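**Q** Dropping a prediction and its sequence here:
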Amino acid sequence: CQYILEQKSFATGASPSSPGKGEAGGTSKSTWSDQGPQNVLQALKGAFKRIDDEFLGVSEHLGITDGTTALVSVVHRGWLYVANVGDSRAILVRRGGQAIPLSHDHKPSRPDEHQRITGLGGRVVFWS
C-alpha cells in the first residue's frame, strides 16, 4: 500500500504530478489525504474490484480457474482500515496476548458466503 499511496490516490486515480486530475482526465478536488472513513472504505473496495476485474480478464484468456486471497491494512488519520478477500485473516494481538479478529474469512462454509456464491451461479463442493 505504501507504494500505491505515494504514487496514486486510490479514490481519485490522481498522481502527485497531476493533482486534481483523475485517470479519465476529469477534474477532482478530492485526494487521499482528505478522504473521510466512508470514502477510504469505498476506495479500498474499488481497488479490490479493479484488481479482480484485471485478474479475471487475464485468467479467462489463459484458461486459469484458480484465485487468490488478499488482505490490506491502512492507517489513515489515526484509524486502522482492514480490507480482505478470501480467507486471509487480520488479527490484532494486544500486549497481554489477547487476539482480536479484525476481518471475517470469506469461506463457503459460512451461510452468507455460500448463498452469495450460489446466487451468482457458482457451486460449492467440499472435499473431506
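**A** Looks like it arrived, so ask away.
**Q** Could you use CA atoms for every contact and neighbour count after this?
**A** Noted.
**Q** can you tell me which helix in the protein is longest?
**A** When the chain is parsed with DSSP state H, its longest helix is helix 37-62.
**Q** Name the residues of it that are buried.
**A** By neighbour count, with 16 or more other Cα atoms under 10 Å as the criterion, the buried positions of helix 37-62 are 40-41, 43-45, 48, 56.
**Q** How about L41, nearest residue that isn't a chain neighbour?
**A** Take L41 and drop its neighbours on the chain: the residue closest to it by Cα to Cα, 6 or more residues apart in numbering is Y81, 7.4 Å away.
**Q** A further structure is provided below for comparison with the first:
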Amino acid sequence: MKRISIRPMEIQEEKIKADQWEKKFQYAQAREVTLEKSLLECQNKKMGLKARVTELEKSLHQHRSRNSAIELKASLGKIEELKGLSQDQIRERYYIMGEAVAQVREVADHLQTLAVRLMY
C-alpha cells in the first residue's frame, strides 16, 4: 500500500513541476512577444533616424552649395572691383602718357622754332 500512497504524491509533484514549466513557458512566450514588439519599434525608429540623417545630409549639402555660391559671388565682386581699379589706373596712365607726349611735341616744336631762328 505504500506504493499507492507514494504514487499520488509523485503525481502531485509532477503536476506541480509541469505547472511550473508551463508558467515558465508562458512567461518566455510573453517575453518573446514583448521583445519582438520592442525590436519592431526599434527598427522603425532606426528607419526614421536613417531618413532624418539623409534629410540632414541633403540640407547640409544645399547649405554648403549656397555658401559656396555666396563666397563665389563675393569673390567675383572683389575681382570686378579690382578690375575697375586696374582699368582706372590704365586710363590714368594713358592720360599721363598722352600729356607727356603733348609736352614732348611742344618742346620739339619750340626747339625746331629756335633752330630755325638761329639759322637765319
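**A** Nice, I can see it. In this text the structure is predicted, and so the values were computed from the model without any measurement.
**Q** So after superposing, what's the score?
**A** Remark: TM-score between the superposed chains equals 0.23 [TM-score structural alignment, normalised by the length of structure 2]; 30 aligned residues with a Cα RMSD of 2.0 Å.
**Q** nearest to S73 of structure 1, of the buried residues of helix 37-62 of structure 1?
**A** Comparing the buried residues of helix 37-62 of structure 1 against S73 of structure 1 with Cα to Cα picks out L44 as the nearest, at 9.5 Å.
**Q** Test my guess that that closest one contacts N84.
**A** No: taking contacts as Cα atoms under 8 Å, L44 of structure 1 lies outside contact range of N84: 9.4 Å.
**Q** Between those two, which contacts overlap?
**A** By the contact definition Cα atoms under 8 Å, 6 or more residues apart in numbering, L44 of structure 1 and N84 are jointly contacted by no residue.
**Q** where exactly do the helices run in structure 2?
**A** In structure 2, the segments counted as helices under DSSP H are 2-119.
**Q** distance of the spatially most central residue of it from K73 of structure 2?
**A** Within structure 2, one residue has its C-alpha closest to the average C-alpha position: by Cα atoms, centre = their mean, that is L60, at 3.3 Å. Here the distance between L60 of structure 2 and K73 of structure 2 works out to 20 Å (Cα to Cα, to the nearest Å).
**Q** Then R105 of structure 2?
**A** According to Cα to Cα, R105 of structure 2 stands 47 Å off from K73 of structure 2.
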